[in-house]
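A.B. asks: The following comprises the amino acid sequence and a computationally predicted model.
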Amino acid sequence: MSESPPPLPETLARLDAQIAEQRLDRGEVLDTCALSGRIAVPEVEIRALLDGEAAREDKVDDRVRGRVRTLYEAYLAESGRRPADVCREVAARLGISEKWARSLLNGDKMPNVPDLTRLAEFFHIDQGTKFFTDPAAVALNGALQRTLQELEGGAEDGPLLKFTIKHGVVTLALRGKRLTPRKQEALVLMLEGLLGGEEAER
């Protein structure tokens, strides 16, 4: 059995210690917009948790429906696909009507466990149904653990995380894919070249 991560307050304390020690910008390391995109929790809620406030009480059903809707909206924005086409594909994947798929994606209806599992697969969520059901503090803590591991020198995706912190990149999404350190370095070099070229043109 894997060891449970420390609670959010402890994670934040360790992060703040690393940020101070390495003289980093807390707002860049703990970017609320990027974190919101990763865990489908509203920025205002993430900001409150980062400031040490107690988690807002919510019902599991509301949490699940809200995260499905947030994922769907982000997917539409990122992919540029039409809502009708996405609803049609989701309906086929889940074996339901397009009308019901639209209601699920818009957060109007609560998906059952099999449908939620297939939605996680559709959106390439490697945490499965936990992504939708975990309380905001737990979801945020999980996301911050990777950042903490990198700052303390133990994450597998170090090169990409360093790059995103350095450049404030918030739209880089690998959708659950894992890259080897060598591939990450190659991707970082390519992105550095692109960003460097843009700065030179200004």
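C.D. replies: Sure thing, it's come through.

A.B. asks: only C-alpha atoms for contact and neighbour calcs from this point on.
C.D. replies: OK.

A.B. asks: Do a quick rundown of the strands in this protein.
C.D. replies: Counting by DSSP state E, the chain has no strands to list.

A.B. asks: so how far is E3 from the spatially most central residue of it?
C.D. replies: Residue closest to the average C-alpha location in the chain (CA atoms, centre = their mean): R38, at 0.9 Å. In this structure, R38 and E3 are 23 Å apart, going by CA to CA, to the nearest Å.

A.B. asks: go on, D115?
C.D. replies: For D115 relative to E3 (CA to CA), the value is 29 Å.

A.B. asks: Which one of these two is surrounded by more residues?
C.D. replies: Shown here are D115 and E3; by other CA atoms under 10 Å, D115 has more neighbours (19 against 5).

A.B. asks: Could you find the closest non-adjacent residue to the more buried one?
C.D. replies: L94 (6.1 Å; CA to CA, 6 or more residues apart in numbering).

A.B. asks: now do L144
C.D. replies: T11 (7.3 Å).

A.B. asks: list the contacts for the one you found?
C.D. replies: By CA atoms under 8 Å, 6 or more residues apart in numbering, the contact list for T11 reads N141, L144, Q145, L148.

A.B. asks: Would you mind measuring from it to L148?
C.D. replies: 7 Å.

A.B. asks: what's the overlap in contacts for the two?
C.D. replies: Contacts common to T11 and L148, judged by CA under 8 Å, 6+ apart, are absent.

A.B. asks: ok, the residue nearest to D115 touching T117?
C.D. replies: No - in this structure L94 lies outside contact range of T117 using CA atoms under 8 Å: 9.6 Å.

A.B. asks: Put this next to the first one:
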Amino acid sequence: MRPPHAALTETLRRVDALLVKSGRTRAEVLDADRLSWETGVPVPVVAALVGGQDVPEEEFGDRIRTRILHLRRTRRRPDGSRYSYSEIGASFSASGAALSAIVNGRSKCGPLAATQAGIEKFFFGQANGFLSAEAVPALNAALQPVLARLEHETDPLAEALSRYDDVRGVALRQARDLPEERWNVLNATLKALLELDVKEGAR
């Protein structure tokens, strides 16, 4: 497994390469506010990491507290008000006072794994590691849908690969190693066929 920073750097490199193809900029597709909303990583930290800077990771307990506050601030009741600690805790048989103590730093230890899982299930429907995920891997994971979308927008072969999980998919993957001249011919042909397929499907 690659180190987290190496994985993020590679993701950003791939994003940049696709942006060059599409004639767009990072500012047009990488929304720091949205990425912060998805990950719980503060906007300035998101911006710094996307910019290639090293940012000190929060201490584990601080990270948990920050993420709980983030969830209460960004995932609210239908009427727009925040969920109380009592509501959250009641969903997995914990007291609101216990959760409040964790968030306010009065608890002598960080939350147990069961408490973390309970909070995540309350907000996401399942335990997903949101509260404890370090900033770099959390951001890298949030960038994967962006990367996939760019690949589909700029590479007809990516769309074709997603359709086929058989010998056709193997052949298409091998085609990516063709010399550039032949690849350009195949790429143009695939693009024309996919556009034709869309037109026929719309009839």
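C.D. replies: Structure's in. What do you need? Owing to the predicted nature of the structure, the values given are computational and were not obtained by experimental measurement.

A.B. asks: about what we covered before: can you tell me what the residue nearest to the centre of the first structure aligns to in the second structure?
C.D. replies: Here R38 of the first structure is matched to E38 in the second structure, going by TM-score structural alignment.

A.B. asks: ok, how many other residues are close to the residue nearest to that match when sequence neighbours are not counted?
C.D. replies: In space, not counting the residues next to it along the chain, E38 of the second structure is nearest to A142; the distance is 6.9 Å by CA to CA, 6+ apart. Neighbourhood size, A142 of the second structure [other CA under 10 Å]: 16.

A.B. asks: any idea how far A142 of the second structure is from A48 of the second structure?
C.D. replies: Separation of A142 of the second structure from A48 of the second structure (CA to CA) stands at 15 Å.

A.B. asks: Among the contacts of T11 of the first structure, name the ones in helices.
C.D. replies: N141, L144, Q145, L148 (DSSP state H).

A.B. asks: Once you drop chain neighbours, what's closest to the last one?
C.D. replies: The reference is to L148 of the first structure. L15 (5.8 Å).

A.B. asks: What separation is there between the one you found and P83 of the first structure?
C.D. replies: L15 of the first structure is 39 Å from P83 of the first structure, by CA to CA.

A.B. asks: out of the two, which sits in the busier spot?
C.D. replies: Ranked by neighbour count (other CA under 10 Å), L15 of the first structure and P83 place L15 first, with 22 against 15.

A.B. asks: The residue nearest to E38 of the second structure: what's it in contact with?
C.D. replies: A142 of the second structure neighbours (CA under 8 Å, 6+ apart): L35, E38, T39.

A.B. asks: what about the first structure, which of the residues you listed hold up?
C.D. replies: Contacts conserved in the first structure for these, counting by both residues aligned by TM-score structural alignment, their matches' CA atoms under 8 Å: L35, E38, T39.

A.B. asks: what's the spacing between the closest residue to the first one other than its chain neighbours and A171 of the second structure?
C.D. replies: In other words, L35 of the second structure. Setting aside the residues directly before and after it, L35 of the second structure is nearest to A142 in space (CA to CA, 6+ apart), at 6.7 Å. As defined by CA to CA, A142 of the second structure lies at a distance of 30 Å from A171 of the second structure.

A.B. asks: do V45 of the second structure as well
C.D. replies: V45 of the second structure is 42 Å from A171 of the second structure, by CA to CA.

A.B. asks: what's the answer for Q144 of the second structure, then?
C.D. replies: Distance from Q144 of the second structure to A171 of the second structure, by CA to CA: 24 Å.

A.B. asks: What's the match for S100 of the second structure in the first structure?
C.D. replies: Match for S100 of the second structure (TM-score structural alignment): R102.

A.B. asks: Which strands or helices does the longest helix belonging to the second structure pack on?
C.D. replies: Using DSSP H to define each element, the second structure has its longest helix at helix 180-202. Secondary-structure packing of helix 180-202 of the second structure (3 or more CA pairs under 8 Å, 6 or more residues apart in numbering; DSSP states H and E): helix 156-163.

A.B. asks: List the buried residues of the helix it packs on.
C.D. replies: P156, L157, A158, E159, A160, L161 (16 or more other CA atoms under 10 Å).

A.B. asks: again with stretch 68-87 of the first structure
C.D. replies: Buried, per 16+ other CA under 10 Å, within stretch 68-87 of the first structure: V68, R69, T70, L71, Y72, V86, C87.

A.B. asks: any idea which of the residues you listed is closest to M190 of the first structure?
C.D. replies: Nearest to M190 of the first structure among those, counting by CA to CA, is L71 at 28.1 Å.

A.B. asks: The closest one -> the second structure?
C.D. replies: L71 of the first structure maps onto L71 in the second structure, by TM-score structural alignment.
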